[in-house]
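1. dropping the sequence and predicted coords here.
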Amino acid sequence: MTSRKPSRTRTGIFVWTGIVFILLVSCGVGLSLVGEGLGGRRALAHGPLGTFTPTGRECGKTSCAWLGTFTGADGTVTEEHVELKDAEEVRRDDPMPAAVTDVRLDDEANRPTAYTADYSWYPPVVEGALFPLVGLGISAFLLTVPKRQRPTAVSP
């Protein structure tokens, strides 16, 4: 007959697995947000200027993004399947706009992205920096919960 592991060990393994998972996810999401913000900054500072012509939209759970073709102002740069990042939120029922002028292209990203002049790159960078801190806070909370539930030893 095999002996069972104490429940405290199982709880510890579960808690540590949860902590590692939370930290990995929060760091991954944070890095993704920071990368998006810095990509927008790079594009607005050095990206080629041009026009974005929407051809469709891609929707997630809460919002949508315009997809289309970017054409450089001088006609030398043409990119298809470009996502437009804008200060305004796109909803499912919004009508497709005409061509959007004065946008800058970030072609160094995994997916080419065009940014309008009113795009603010600060919020994604700040959110991306705060996300791992939230993950650390949740992890610290998870570390303290099992300690509070342990029974105290009774002295004779």
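-> Nice, I can see it. Numbering: from 1, shown residues only.

2. make it CA atoms for all contacts and neighbour counts henceforth
-> Fine.

3. what packs against the longest helix along the chain?
-> When the chain is parsed with DSSP state H, its longest helix is helix 7-46. Packing contacts for helix 7-46, counted by 3 or more C-alpha pairs under 8 Å, 6 or more residues apart in numbering; DSSP states H and E, involve strand 100-106, strand 113-116, helix 122-149.

4. pasting the second one now:
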Amino acid sequence: MSTDRPLTPRGRLVVHIGVVFVLLVSLGGGLGLAAEGLEGRTALRSGPVGTLTPTDRDCGKESCVWTGTFTGADGSVLAHDVELRGAARVRRSDPAPARIDDVRLAGDAGAAYTADYGWHGPVVKGAVLAAVGLAVATGLLVMLRRQRPVVAHARRTGLV
């Protein structure tokens, strides 16, 4: 990706800013996805079992998720505004069920997971996003190192 013209100091700064941006987005997004998957795995293994009573739905571009009140099987755990995560897609037109049984609450009580939740997908997607971001940032840095500074090039060519 080397060009004949060396980068100006301003161009080098833009590349450095691009590297930082790529690293922040890819590592932040990748770690966030992986953390969600691992949280689901932990909840499925050791989270309290109970029932989610949907009170609302939060919709994005493609699908929706139920939010509601989680009640533990023994009645001891109660959490409000819990987001349900599972393999089933919820559409805007789907009627709210009276309750959803056999869900497990995450440690922070912000999410509950159905037994069919696939935690592998978010972990793999997060790892791939982080790896691609690192590769792009490394490529930009390698490109930057191959570029000669403008001043050194100008001295060699007799312009300064």
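-> Happy to help now that I have it. Predicted model, so just to flag it, every value in this text is computed and none were measured.

5. compared with structure 2, how much does the longest helix of structure 1 deviate?
-> When structure 2 is superposed, helix 7-46 of structure 1 averages 0.9 Å from its matched positions, counting by mean C-alpha distance after the TM-score superposition for structure 1.

6. mind checking the helices and strands packed on helix 7-46 of structure 1 for the one nearest to Asp74 of structure 1?
-> strand 100-106 (12.4 Å; C-alpha to C-alpha).

7. who's in contact with whatever residue of structure 2 lines up with Gly135 of structure 1?
-> Structural alignment (TM-score structural alignment) places Gly135 of structure 1 against Gly133 in structure 2. Counting by C-alpha atoms under 8 Å, 6 or more residues apart in numbering, Gly133 of structure 2 makes contact with 22-23, 25-27.

8. biggest strand in structure 1 by residues?
-> strand 49-59 (DSSP state E).

9. what's the neighbour count on Gly72 of structure 1?
-> 20 (other C-alpha atoms under 10 Å).

10. what sits against the residue nearest to the match of Gly135 of structure 1 when sequence neighbours are not counted?
-> In space, and not counting its chain neighbours, Gly133 of structure 2 is closest to Ser26: 4.9 Å by C-alpha to C-alpha, 6 or more residues apart in numbering. Contact analysis of Ser26 of structure 2 by C-alpha under 8 Å, 6+ apart lists 129-130, 132-134.

11. again with Val77 of structure 1
-> Applying C-alpha under 8 Å, 6+ apart, the residues near Val77 of structure 1 are 48, 70-71.

12. one more time with 10 Å, if that's ok
-> 48-50, 70-71, 105 (C-alpha atoms under 10 Å, 6 or more residues apart in numbering).

13. what subset of these is buried?
-> Buried members of the contacts of Val77 of structure 1, counted by 16 or more other C-alpha atoms under 10 Å: 48-50, 70-71, 105.

14. next one: the residue nearest the centre of structure 1 from Pro132 of structure 1, what distance?
-> Most central in structure 1 under C-alpha atoms, centre = their mean is Leu33, positioned 4.0 Å from the mean C-alpha point. Per C-alpha to C-alpha, to the nearest Å, Leu33 of structure 1 is found 11 Å from Pro132 of structure 1.

15. got it, and Thr62 of structure 1?
-> 22 Å.

16. more neighbours: these two, which one.
-> Remark: of Thr62 of structure 1 and Pro132, Pro132 carries more neighbours, 21 against 9, as counted by other C-alpha under 10 Å.

17. ok, the more buried one touching Cys27?
-> Yes: contact status for Pro132 of structure 1 versus Cys27: in contact at 5.1 Å, counting by C-alpha atoms under 10 Å.
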